[in-house]
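> sequence unknown, structure follows:
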């Protein structure tokens, strides 16, 4: 089957729209006709060469939404025509998966980052036979893709697929980090560092979970204004204000009970730990090369603080994504305020706008014929 995909052929090269061939469909897989895909900072890490996985050339993208076009012989719970959102892959049989924690799957890294199936086979091929790596076992920057049933979340026919792709990664990570990772107590205080898509999803989740003090920290006033609209009770521009003094002022000198860092910047990650109250918990979730240095006694043990790792929000996508959609319908999780739409051919512009901060969450519309009677406004 011939398809069109945005291929990254070399580190820090632009996406190239190319004709590829889909490989063999396995019995537990489906072919998905892509409708739309969000762009995530993890995609940018691969494109610009800061991430070494998967091997290039590759078709990346991992916030896809589309319609099932073909099903393998062993597929039981999905049929042709189903609308689906795609999230991460997991094996389904290891202890982590069996105990309801697929983000702790023993095979998570090779399944999602290896670029090939478990048997080493590829999904995409160039005209000359050159294999092309996949990503998250979905590679959503394509007109069609092959993926496993474990990647899929079925959504109702009335759900607009042009909007919901980012629920599969960025918004899932922010939402789940709060709901599943931190599990904040009602009336507690939380600080969210970085108000991009992940951070703002975490902020909205904190409001849903009943945090009474929600502090958004960023260096861009425009994003802090958005944070206020979405539920922040306080905002801090850490470039122009003293972060420690402001948080002490807001919390009567106690500090916050929880913090989330989405920046991946060493100094900011350390700050997200330093502002914790006694017994506080910090979750640094950015995909970044920078590290954090702290003293295990004075920074953690002496104050009973914790730093926790949370992958993909610690979420079961098949449960969390329908929940987020329901919260969206109820007006509690208005993630649509964070997105801008781009045509598939404008993927490089969408990436540039994301990198510059002009767009919080770009969404590529791959199938412009989907719901043509409900036209979108495209960013250019």
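Nice, thanks for sending it over. Quick caveat: nothing in here was measured; it's all calculated off a predicted structure.

> rest of the way, CA atoms for contacts and neighbours
Fine.

> you'd agree residue 19 is in a helix?
No: read with DSSP: H, G, I helix; E, B strand; the rest coil, residue 19 is strand and lies in no helix.

> Contacts only, for it.
Going by C-alpha atoms under 8 Å, 6 or more residues apart in numbering, residue 19 touches 2, 3, 4, 5, 126, 127.

> which one of the residues you listed is nearest residue 288?
residue 5 (26.4 Å; C-alpha to C-alpha).

> ok, the nearest residue to residue 146 once chain neighbours are set aside - how many residues close by?
Sequence neighbours aside, residue 31 is the residue nearest to residue 146 in space, at 4.6 Å (criterion: C-alpha to C-alpha, 6 or more residues apart in numbering). Other residues near residue 31 number 21, with proximity taken as other C-alpha atoms under 10 Å.

> Residue 31 is in contact with residue 142, isn't it?
No: Residue 31 is not in contact with residue 142 according to C-alpha atoms under 8 Å; the separation is 11.6 Å.

> in stretch 296-314, what counts as buried?
With burial defined by 16 or more other C-alpha atoms under 10 Å, the residues of stretch 296-314 counted as buried are 299, 300, 305, 306, 307, 310, 311, 312, 313, 314.

> next one: stretch 130-139
Buried residues in stretch 130-139 (16+ other C-alpha under 10 Å): 131, 132, 133, 134, 135, 136, 137, 138, 139.

> all strands for the stretch 151-300 of the chain, in order.
152-155, 189-193, 213-218, 234-237, 256-261, 276-284 (DSSP state E, counting those that start in this stretch).

> Ok, the stretch 1-150 of the chain next?
2-8, 16-22, 29-38, 58-59, 64-71, 83-86, 124-125, 131-132, 144-148.

> For residue 225, see how far away residue 332 is.
18 Å (C-alpha to C-alpha, to the nearest Å).

> And these two? Which one has more around it.
residue 332 (17 against 14).

> Quick one: residues contacting the more buried one.
Counting by C-alpha under 8 Å, 6+ apart, residue 332 has contacts 204, 208.

> Now do it against residue 159, distance only.
Taking C-alpha to C-alpha, one finds residue 332 at 17 Å from residue 159.

> Next: residue 87.
17 Å.

> swap in residue 171?
Counting by C-alpha to C-alpha - residue 171 and residue 159 are separated by 17 Å.

> cool, and residue 84?
Distance from residue 84 to residue 159, by C-alpha to C-alpha: 10 Å.

> With residue 37 instead?
15 Å.

> sorry, back to before: which one's more surrounded, residue 84 and residue 159?
The residue with more neighbours, out of residue 84 and residue 159, is residue 84; 27 against 12, by other C-alpha under 10 Å.

> dump the residue contacts of the closest residue to that one other than its chain neighbours.
Nearest residue to residue 84, sequence neighbours excluded (C-alpha to C-alpha, 6+ apart): residue 154, at 4.5 Å. By C-alpha under 8 Å, 6+ apart, the residues touching residue 154 are 78, 82, 83, 84, 85, 318.

> here's the one I want to compare it with:
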């Protein structure tokens, strides 16, 4: 079928809405008519060449919509089902076998390769191959080819056009708290960065009944939103030494720290704010892959600190997305407060507004 997709022609180029041809679903694949798709930092990082992906290509990895056709062997979803689309995984490696798909041994190949395993992409323009299969979906389009493994059937009443970000950004922030760090009730957590990932972590820390939820953010409007969503304290990193500001709130240091900034100086200050046996979770994607930070020669062993990277919030989307939606239905996880919808025709304006901080999380509707 012919569809419209936001094609990136080369590194750094803008998104261009283009008519492209979408192949029929192969075995194990489904075609989803997109209702909404979030713009994630990873989309922009790839577009700007900070992460690998072939061009010309179609990005987008926070899609949601309605299944309109299925390939052979698909049994868990059918035509007419509402789904969220998350990251892809191989279902064959040791990590997938232990229900840890976020750490799939073949994660890069399955999510950044730009093609199916047989080398085809499923998308062409004027007879020329267009890279697709980004995170197993390439959902910045009116329709997307996805895989049975990375679509999640939605419960009745789920807000279809808004749930796409649960497949990546919101899942990552919430999962960092609920899965990766397993933040305990009554504990203290500091979260650097009040973007959609950081604020999703705030929502999850509220669910976990953390005693102190400290948000570090330079923009006043985002600090205000963090407070509205449940942060107990907000810190302006420009107001003084960050670790000192945090220890004025928690003199013995925090139990957990979450970094969404990937900025070396911020990470170093978060480490300095941790208390005994504290844990730092790193979620940010640095623009410079060679970026480094100092942990201090004796600090981690003397204090028993743990530093760990976190991918996709250690989530299995098939169980975690329904869990978040159940919390939302109970009024305990109001992720919709993070989202602004805009039409797909305004994709470049939406990206610019999000980068300027005028909008927290954009979901585009075809």
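Sure thing, it's come through. The shown structure was predicted, so the numbers you read here are calculated from the model rather than taken from an experiment.

> re the thing from before, Throw the strands of the stretch 151-300 of the first structure into a markdown table and include distance to residue 206 of the first structure, thanks.
Shown next, in a markdown table, are the strands of the stretch 151-300 of the first structure (distance: least, C-alpha to C-alpha, whole Å):
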| stretch | distance to residue 206 of the first structure |
| --- | --- |
| strand 152-155 | 24 |
| strand 189-193 | 8 |
| strand 213-218 | 7 |
| strand 234-237 | 13 |
| strand 256-261 | 10 |
| strand 276-284 | 13 |
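
> closest to residue 342 of the first structure out of those?
The nearest among the strands of the stretch 151-300 of the first structure, by C-alpha to C-alpha, is strand 152-155 at 22.7 Å.

> Return the mean post-superposition distance for the strand or helix carrying residue 351 of the first structure against the second structure.
Assessed by DSSP states H and E, residue 351 of the first structure sits inside helix 347-356. Here helix 347-356 of the first structure, set against the second structure after superposition, deviates by a mean of 0.5 Å using mean C-alpha distance after the TM-score superposition for the first structure.

> Could you tell me where that helix falls in the second structure?
Helix 347-356 of the first structure lines up with residues 347-356 of the second structure when matched by TM-score structural alignment.

> And the matching stretch, what's buried?
347, 350, 351, 354.

> quick one on the thing from earlier: most packed of the strands of the stretch 1-150 of the first structure?
Compared across these, strand 83-86 shows the largest average neighbour count, a mean of 29 (mean count of other C-alpha atoms under 10 Å).

> chain center to the match of helix 347-356 of the first structure, what's the gap?
17 Å (C-alpha atoms, centre = their mean, to the nearest Å).

> Nearest residue to the spatially most central residue of the first structure in space, please, no chain neighbours.
Against the mean C-alpha coordinate of the first structure, by C-alpha atoms, centre = their mean, the closest residue is residue 170 at 2.0 Å. Residue nearest to residue 170 of the first structure in three dimensions, not counting chain neighbours: residue 198, with 5.2 Å by C-alpha to C-alpha, 6+ apart.

> wait, that neighbour sits on residue 168?
No: counting by C-alpha under 8 Å, residue 198 of the first structure sits too far from residue 168 to count as a contact (11.6 Å).

> Looking at these two, which one has more neighbours?
Using other C-alpha under 10 Å as the criterion, residue 198 of the first structure and residue 168 rank with residue 198 on top: 31 against 27.

> And that one, what's its match in the second structure?
By TM-score structural alignment, residue 198 of the first structure lines up with residue 197.

> Look up how far residue 203 of the first structure lies from residue 213 of the first structure.
11 Å.

> Which residues are in contact with each of the two?
residue 232.

> Neighbour count for the two, which is higher?
Between residue 213 of the first structure and residue 203, residue 203 has the larger neighbour count (other C-alpha under 10 Å), namely 31 against 21.

> and that one, what does it touch?
By C-alpha under 8 Å, 6+ apart, the neighbours of residue 203 of the first structure are 174, 175, 192, 214, 216, 227, 230, 231, 232.

> ok, 7 Å please
Shown in contact with residue 203 of the first structure (C-alpha atoms under 7 Å, 6 or more residues apart in numbering): 192, 231, 232.

> now do residue 243 of the second structure
Going by C-alpha under 7 Å, 6+ apart, the list of residues near residue 243 of the second structure reads 269, 270, 272, 273.

> again, but for residue 259 of the second structure
Residues near residue 259 of the second structure by C-alpha under 7 Å, 6+ apart: 191, 192, 267, 281, 282, 283, 284.

> Which of those ranks first by neighbour count?
residue 191 (29 neighbours).

> unless I'm mixing things up, that one is touching residue 205, no?
No: Residue 191 of the second structure lies out of contact with residue 205 (C-alpha atoms under 7 Å); the separation is 9.9 Å.

> Residue in the second structure paired with residue 280 of the first structure?
Checking TM-score structural alignment: residue 280 of the first structure goes with residue 278.

> burial measure for its match, as a count.
21.

> go on, residue 237 of the first structure?
17.

> Now do the contacts for it.
217, 218, 219, 220, 221.

> mapped onto the second structure, which of those residues hold?
Here those are checked against the second structure with both residues aligned by TM-score structural alignment, their matches' C-alpha atoms under 7 Å, and the contacts held in both are 217, 218, 219.

> ok, how many other residues are close to the first one?
By the criterion of other C-alpha under 10 Å, residue 217 of the first structure has 27 neighbours.

> tell me the contacts of it?
Residue 217 of the first structure neighbours (C-alpha under 7 Å, 6+ apart): 192, 193, 194, 235, 236, 237, 238.

> Apply 8 Å and report the result again.
Neighbours of residue 217 of the first structure in contact, by C-alpha under 8 Å, 6+ apart: 191, 192, 193, 194, 195, 224, 235, 236, 237, 238.

> now those residues: which count as buried?
191, 192, 193, 194, 195, 224, 235, 236, 237, 238.

> Adding distance to residue 44 of the first structure, write these out as a markdown table.
A markdown table is the format used below for those (distance: C-alpha to C-alpha, whole Å):
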| residue | distance to residue 44 of the first structure |
| --- | --- |
| 191 | 26 |
| 192 | 22 |
| 193 | 20 |
| 194 | 17 |
| 195 | 18 |
| 224 | 24 |
| 235 | 28 |
| 236 | 27 |
| 237 | 26 |
| 238 | 25 |
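
> All good on my end, thank you.
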